[in-house]
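1. sequence below, structure please.
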Amino acid sequence: MKIFLTLILLFTALLNHANPVKERVESISQLIDSYPDSAYSLAINLLDESIEEGDDYGIVQTNFILAYVHGNIKAEYGKAIIYYLEAIRYAEKARYPEVGKTLTSLYKNCGVIFRKFKSYDLAEEYYNKALSYASMLPNDSETHSINFNKAGLLMDQKRYDEAIEILSDLISKSDNTSKNFWKYNNRLGIAYFEAGYYELSIEAHLNSLVFDKLSNELDAYTTHNIGRSYAALGRSEEAIAHFNDAIEKKKLLEDKSPLFSSYKELGELIYKEGQVKQSLAYFNMAEKYLDKTQDISQFELFKVKANALFDLKDFNQSKKYEDLYSSALNEYLITQEQIQETDRRYNMDLITKRYFDEVEKQERIASILFYSKLTSGSLLAVLLLVIGYNRYERVRLRRTITRELAAYRMVD
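-> Model (predicted):
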């Protein structure tokens, strides 16, 4: 394997001498998924060359590649953001033909990471910037994609009415031959449900079923969501019918884990109807598909099952499931603390502020050097010093931010 990778690196290196920067970027991009480390090393080399030659396209695209590797492959989101911001800084000044499309993707990807770490203000700001560039592209696909992500961001913040407006507009611009038609209607149905508009949620989910290439999985998922809305409306008979229909459809899937939610929610509905023994049968079925994740909806099964067992006077089994729920809840709380610690470590607001503070500081120093009165020495020598300094600072910028980020983590 090492010999093979070495041959790839040597071949690509030889190819690079003959290819222009754009072709070199494309060859590196093809390596990312299969050989990310090789792609990363080649991108670093091309970035240094591009900085030396003042090639904006090379600087932007290699920073983009490095950001992608850090964010999508290594899950090093702090470093990813730094490279994305560096790519944006150069792309904003660049004039190559595809720069608008590049900036659209850069701002969108930043928005995705900011949303992941709950920096909602930054996420919205960068989605809006992405939309401003997407509006200048020849087709609307990027605009629709960003608006779909933005609707999800608004739902994270419980701004359901704003999300509903965006999703409704997306649906009006799509048709039932596109998979997006199901995707938009499904998210709209969820937004309506979370906002308490249960009738409208049912309508949106029913509309999504019109998609003419609906898979069994999506059909089962949609049927389950309709059942949830009927349950929320207190229309038990219709809810039970949809949950049972969803169960039959999910049984046909290769992955049976989705059966968990339908059995659990059907059991909860039956329990509220006073059919305790029957509800326990559904809870037992749900337990077969418990995936042991840290999803709170999974281990809440232990609580509802403990209640049913208690009502049936099976006190020993009831206590067993109470203990299981207590233990799982404790593990969940510990995990949440770890997640919060990770969020603090990847404080996107702080990382972004540090980046722009560093850029401002370096640009201010460069400006002072360039415009100050030359009181001694050779004019040419000082000008050469300034040029050399500016080139060096471009390389130093990303390294300074990376070091500060590492130091911040150690202190944290």
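2. from now on I want contacts and neighbour counts done on CA atoms only, so please keep to that.
-> OK.
3. not counting sequence-adjacent ones, nearest residue to the residue nearest the centre of the chain?
-> Relative to the mean C-alpha position of the chain, the nearest C-alpha, by C-alpha atoms, centre = their mean, is the one of Val112, at 4.6 Å. Distance criterion C-alpha to C-alpha, 6 or more residues apart in numbering; nearest residue to Val112, sequence neighbours excluded, is Ala123 at 6.8 Å.
4. which helix or strand lies directly C-terminal to the host helix or strand of the one you found?
-> Applying DSSP states H and E as the criterion places Ala123 in helix 120-134. As assigned by DSSP H and E, the chain's next helix or strand after helix 120-134 is helix 141-156.
5. could you also give me the structure for this next sequence, so I can compare it with the first?
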Amino acid sequence: MSLGTQVFGQSSDGGKVDTTFVQNLLQQARAYKSESKLDSTIYAAQKAERIAKDIQYSKGQHSAAIILVDTYIDRQELQKADSIVNKAIQEFSESDQIHQLYKLKGGVLYDQGNIIDALPVLKKALEMAEDIPEGSEKSRFIAEMHQNLASIYQDFGNMNLSFENYLKAIEFATASSDSALLTILYNNLGNAYQETKEYEKARYYLEASLRISRSINNKIDEYRASLNLANLLRDQEEFEQALVYYEQSESLWKELRPNTPPAIIVHNKGVSLRKMGRFEVAEDYLLRSLEMSKSIQLPQGIFFNHLELSRLYGQTGRIEASISQIEQALPLAEGSGSLTALNVAQQQAQSAYAQAGKYEKAYKILADNKALTDSLTNIEKEKELSQLKSTLELSRQQEVNQLLEEKQSQQEQRIFSQNILIAASVLIILLIAALLVMSRKRASEKQQLLEELQDRKDELEQLNQAKDRVFAIVSHDLRSPLTSVQGVLELVKDELLDGNDLKKLVEEIDVSIKENVDVIEDLLAWAKEQLSGMKMVSEKVELKPLINDVIQSQSFLAIRKDISLTSTLDDEIIKGDTNATRIIFRNLISNAIKYTEKGDSVEVSSKQNDNSVIIKVKDNGVGIPKESAQKIFNSKTWSTEGTKKEKGSGFGLSLSKEFTERMGGRIWFESEEGEGTTFFVELPKA
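-> Below is the predicted model:
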């Protein structure tokens, strides 16, 4: 019997039925599921499966199994879902819908916390999609698979592959024009942006998911979007609003899954209450959620409740209880395959052990976490991630524009229909439209002019602040060594200094003057750039002698602080401006000396690529605080004292960045507070 052939028979309850009757039951089950009536869905699907089995209609059995597994997943009854899907894969291995079963099997494994085994199953399902006939069904399935893979890679900590799969999912979801699929996709994408702390984009996608789910009356996806919006608001410390969304999601949960405890929602309420400082209530919520998670065998829920209880007990000084909870969470994180979960668990364990004074254990966990963090951090991956996010953002903007165009098209269609019915109103409508266009154009021009004026105002304010900074430096920092020289001359003239005292004072003033020479050079370069634009000469520049000359000029500072200042450059030649290059490396080397302790070292090295040279200036000094990392290249007024109270102008690094980029290069740094800093300058080869 071939699949799809109409079969007549008699059901076990004596009624005469055929495949059409089974198909009607399956259609009814799908309708119930789209309305989130899960009990009715299961009843209709089970009846269809039973009758299909009686009349030996395998296609009906297969379709019923798919609906049942999907529904049990929604209800988080994962053991039932797992049993049905495993049996169906064995019985219907030759079915043209086998790819759907592998997709559901991967979903069950994922929800059970077994993401390592879920990944190859989902990849296999995606490979099977090649056999699906071209059309919207194929596009929808491929979009679903890329979306599921994106979620798994997100848990692995590989955000590059995660966003890459989200992009592919959007492409196929748009091709299939499936609102229900876009609802799920936007929800997961909002979660991804929340994880990378890009809250504005996260909120955009989560609110879009909530809006679409309500418009199509999809209670399950409305619940998911409400819960994730609550988590987002909690992360932004909007706790009261978060609790409102948690209440909404719990109400939806009870409507959808009356027989399943809301472990996830209770857990998230507990997290919010802990962050609000309401520890007793938070503990009660977290312990309740832990018991719920154990009762339904939800590994992720068990892990996160142990983690949060450890944090809560640590905050309230119950150190041993904190350690007990995190020691139960760590094996779950290690077994899940989620690097993100393992990372947060290791960090909490290290904190708990350190708080308890168990420094040996704390150090071991810290070392393990350092290795894990290093494996998650890669500059090239961050660059690829940035590019993927840019593409994704472009897709979002295109979608917004498309919605606006559709609304405009609908409005034009209504106007066109009115023109046919009421010909006399055409001229009036056109006149009104013309006036609106002109009004909008004038309003747009006015707004553009206001924005330009505001930009000019902002630029003038920045220049004025920089001017004030320059005068402050000239009047205070640069006047100090001159005043010192004048004082020494007075003492010499009055014969109040002997030879040794005079020599010591002169050495100190000499160092101060040389430091301020660097400041003057920065100020002059900045002033020239601001007033007339510093002209860049494109020529061949030999790096080794230039940087050796800079090192020689800065060596007195290094000698004074007993700092080893070395260079291992080869005979690299770059294409750029000699003076600008000198300013860049004078600033980087003097900064390295400035923030390095006595007896440490500063090293200049290089690496050649096909079309560029990367020069590194590495020190093992105090490092750059995280809170200052974002502004050191962008501020013309930011400066801190060195390890021996050395002063700077605040212009050096911003000038270095500007000159590097004008020569077609780029500049960046890596720093660990207390460990040191490495600046990288990449310039084109000659």
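6. next, the TM-score between them, please.
-> Once the chains are laid over each other, their TM-score by TM-score structural alignment, normalised by the length of the first structure reads 0.50; 276 aligned residues with a C-alpha RMSD of 5.0 Å.
7. ok, back up a step: what count of nearby residues applies to the residue nearest to Val112 of the first structure?
-> 26 (other C-alpha atoms under 10 Å).
8. any idea how far it lies from Tyr230 of the first structure?
-> In this structure, Ala123 of the first structure and Tyr230 of the first structure are 34 Å apart, going by C-alpha to C-alpha, to the nearest Å.
9. could I get the full set of strands for the stretch 401-550 of the second structure?
-> 539-542 (DSSP state E, counting those that start in this stretch).
10. that older thread, which residue in the second structure aligns with the residue nearest to the centre of the first structure?
-> Residue mapping for Val112 of the first structure onto the second structure gives Asn191, with TM-score structural alignment as the criterion.
11. let me see the contact set for that match.
-> 202, 206, 228 (C-alpha atoms under 8 Å, 6 or more residues apart in numbering).
12. mind naming the longest helix for the second structure?
-> helix 426-472 (DSSP state H).
13. before we move on, what about the first structure?
-> As assigned by DSSP H, the longest helix anywhere in the first structure is helix 379-411.
14. coming back round to it: what does the helix holding Ala123 of the first structure rub up against?
-> 100-101, 103-108, 110-115, 140, 142-143, 146-147, 150, 153, 157, 349.
15. tell me the angle of whichever helix or strand Ile44 of the first structure is part of relative to helix 379-411?
-> Here Ile44 of the first structure sits within helix 36-53, counting by DSSP H and E. In terms of direction (axes from the mean of the first three to the mean of the last three C-alpha atoms, to 10 degrees), helix 36-53 of the first structure departs from helix 379-411 by 150 degrees.
16. average gap between the following helix or strand past helix 36-53 of the first structure and the second structure?
-> Downstream of helix 36-53 of the first structure, the first helix or strand assigned by DSSP H and E is helix 56-68. Superposing on the second structure and averaging over aligned pairs (mean C-alpha distance after the TM-score superposition for the first structure), helix 56-68 of the first structure comes out at 3.5 Å.
17. Tyr198 of the first structure contacts Gly227, doesn't it?
-> No. Counting by C-alpha atoms under 8 Å, Tyr198 of the first structure does not reach Gly227; the two are 10.5 Å apart.
18. give me the more crowded residue out of those two.
-> Comparing Tyr198 of the first structure with Gly227 by neighbour count (other C-alpha under 10 Å), the higher total belongs to Gly227, at 27 against 22.
19. could you find the closest non-adjacent residue to the more buried one?
-> Ala239 (4.3 Å).
20. neighbours of that neighbour, just the number please.
-> 25.
21. now swap in the one 4 residues further on and tell me
-> Neighbourhood size, Phe243 of the first structure [other C-alpha under 10 Å]: 29.
22. which element is it on?
-> Judged by DSSP H and E, Phe243 of the first structure forms part of helix 236-250.
23. same question for Glu358 of the first structure.
-> Per DSSP H and E: Glu358 of the first structure is located in helix 348-371.
24. what packs against that helix?
-> helix 77-91, helix 379-411 (3 or more C-alpha pairs under 8 Å, 6 or more residues apart in numbering; DSSP states H and E).
25. at 10 Å what do you get?
-> Packing contacts for helix 348-371 of the first structure, counted by 3 or more C-alpha pairs under 10 Å, 6 or more residues apart in numbering; DSSP states H and E, involve helix 77-91, helix 99-116, helix 120-134, helix 379-411.
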